[in-house]
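Engineer: Structure, please.
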Amino acid sequence: MGDGILVVTAVEAEAEAVRAGLVSDVLTVAPVGVGPAAAAAGTARLVALAEAAGRPYRGVLSAGIGGGFPGRAPVGGTVLATRSVAADLGAESPDGFLTLDELGFGTTSLPADPALLEVLRAGLPQAVTGAVLTLNTVTGTAASSAALLARHPDAVAEAMEGYGVATAAAAAGLPFAELRTISNPIGPRDRSAWRIGDAFAALTAAFATVGQKL
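Structural biologist: Purely as a prediction, here's the structure:
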């Protein structure tokens, strides 16, 4: 454990898809749970254990499947986050949603490490880049989708762990990036439109391409 890049997924199925694309054990791949709290706690624990063992990681990558905003990230496609955003962390007000930044309590946006992102971009030139939103509740209506895009015009996808992983990486002073493959369009919940198998296959293909570059 340690030395290389830590790849964090939410569930074992995502971890298995990542491992299937790797030709060596150069990356450590571990599921840490669903949602930003589990992601932050699990990532922090793995980073601390590696440091205690004298084999610290040199970077952290949040990886898995997610939803893509229609017209921006197609189902089966790959997305690289320019930043990971805690999109539902804040407060409601008569004038609309207020972020932690607007409330003066901190930040809800953590940027991807430029060098790590460039490595991923070079290996995956067809990937869509933009903000990946972290949400505790998956978007299920057209109105919610439109509201998110209004607040985050650069958003291309949503998932449930990126910001949590980014927070743990930032606290440890480690470079961070987020890679998602798209299983469904964001908007009205329609399970018949989901292509989880395609997203897992894309996740495997992505790591087959970039696994040796990280």
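
Engineer: okay, CA-based contacts and neighbour counts for the rest of this
Structural biologist: Fine.

Engineer: now the farthest one out in the chain, which residue is it?
Structural biologist: P94 (30.9 Å; C-alpha atoms, centre = their mean).

Engineer: For the comparison step, fold the sequence that follows:
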Amino acid sequence: MVLRILIVTAVTAEADSVARGLRLDGPGPGGVPLPGGYLLRRHADAVDVLVGGVGPAAVAAATATALARAAVPYDLVVSAGIAGGFQPAAPLGSVVVSDTIVAADLGAQTPDGHLSVEELGFGRSTHPVGPALTRRVSDALTHGGQPHTVGPVLTVSTATGTAGRAAELAVRHPGAVAEAMEGFGVAEAAAAHGVPVIEIRAVSNAVGPRDRAAWRIGEALDALRHTFQLLSTTVFVEPAP
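Structural biologist: Model prediction:
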């Protein structure tokens, strides 16, 4: 059984890499317009790829629109793209698979440090991913020879640019493997519609000081393509947990 999957990226280059990796039977990619100017790129009537914009608010709006307008409900939502990896856990060119999606800077700053919205007494800042789903994705990548790391993926509204900020996040979120800017927004929309969600990203740079000369965006996009090629013939055609 082929599952109905919604894959949400921030920018077109990420969506293009995902689309190149998809290997499903059926007609080629088509376009389905949505309110708000969004466009679903449809593959084999089963997998939709959506460019949702940068940041949690933009992708939450885009994802919610796609979910609300779906004629056939989705079985799974995937937040996908490239990311900064915490070193040495997530090397450049590898992939990270979320076991938790975390809004890392949602809360309040105090003289004693950061307080999450849970500690403040309202809202939530984490979306756990179903362990069976994370395991199935990880197993598919392992069998396909794609290096990857499983762990919490952080969502931030401002990308980390200093060693101090990277160290602060690592202490506050033990085991975090990567940071990006959209996962939590996608997860909020998916949760509102009762659809399972996971975040899968390829590592293009290290979390820390911004050294553009060391970024490996092309290598990360290639890893993203390979990842979705593997998933399209394994996880995407298996029953959802």
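
Engineer: A39 of structure 1 versus the residue farthest from the centre of structure 1, what's the distance?
Structural biologist: 32 Å (C-alpha to C-alpha, to the nearest Å).

Engineer: one step back: map the residue farthest from the centre of structure 1 onto structure 2.
Structural biologist: Here P94 of structure 1 is matched to P111 in structure 2, going by TM-score structural alignment.

Engineer: buried residues in the longest helix belonging to structure 2?
Structural biologist: If you go by DSSP state H, structure 2 has its longest helix at helix 217-232. In terms of neighbour count (16 or more other C-alpha atoms under 10 Å), helix 217-232 of structure 2 has its buried residues at 217, 219-232.

Engineer: And the furthest pair within those residues?
Structural biologist: Pairwise distances among the buried residues of helix 217-232 of structure 2 were taken by C-alpha to C-alpha; the largest, 22.5 Å, belongs to I217 and S232.

Engineer: which residue lines up with F207 of structure 1 in structure 2?
Structural biologist: Using TM-score structural alignment, F207 of structure 1 pairs with F228 in structure 2.

Engineer: I meant A41 of structure 1, not that one.
Structural biologist: Using TM-score structural alignment, A41 of structure 1 lines up with A61 in structure 2.

Engineer: Which strand or helix spans its match?
Structural biologist: helix 56-69 (DSSP states H and E).

Engineer: And that helix, what's buried?
Structural biologist: 56-67.

Engineer: Could you give the residue range in structure 1 aligned to the helix or strand following that helix?
Structural biologist: As assigned by DSSP H and E, the chain's next helix or strand after helix 56-69 of structure 2 is strand 76-85. Strand 76-85 of structure 2 corresponds to residues 59-68 in structure 1, going by TM-score structural alignment.

Engineer: Kindly report the same for stretch 208-217 of structure 2.
Structural biologist: With TM-score structural alignment as the criterion, stretch 208-217 of structure 2 aligns to 187-196.

Engineer: can you list contacts of the matching stretch?
Structural biologist: The contact list for stretch 187-196 of structure 1, computed with C-alpha atoms under 8 Å, 6 or more residues apart in numbering, reads 65, 69, 75-76, 139-145, 183-185.

Engineer: Apply 7 Å and report the result again.
Structural biologist: 139-142, 145, 183-184 (C-alpha atoms under 7 Å, 6 or more residues apart in numbering).

Engineer: now swap in stretch 93-106 of structure 1 and tell me
Structural biologist: By C-alpha under 7 Å, 6+ apart, the list of residues contacting stretch 93-106 of structure 1 reads 89-92, 107-108.

Engineer: End to end on it, go ahead and measure it.
Structural biologist: Where stretch 93-106 of structure 1 begins and where it ends lie 18 Å apart, using C-alpha to C-alpha.

Engineer: In it, which of the residues would be classed as buried?
Structural biologist: 97-100.

Engineer: All the helices of structure 1, residue numbers only.
Structural biologist: 12-20, 36-52, 100-103, 114-123, 142-151, 162-172, 196-210.

Engineer: after superposition, how close is the shortest one to structure 2?
Structural biologist: Compared with structure 2 after fitting, helix 100-103 of structure 1 deviates on average by 0.6 Å (mean C-alpha distance after the TM-score superposition for structure 1).

Engineer: Check the fourth one too.
Structural biologist: Mean deviation of helix 114-123 of structure 1 relative to structure 2 after superposition (mean C-alpha distance after the TM-score superposition for structure 1): 1.8 Å.
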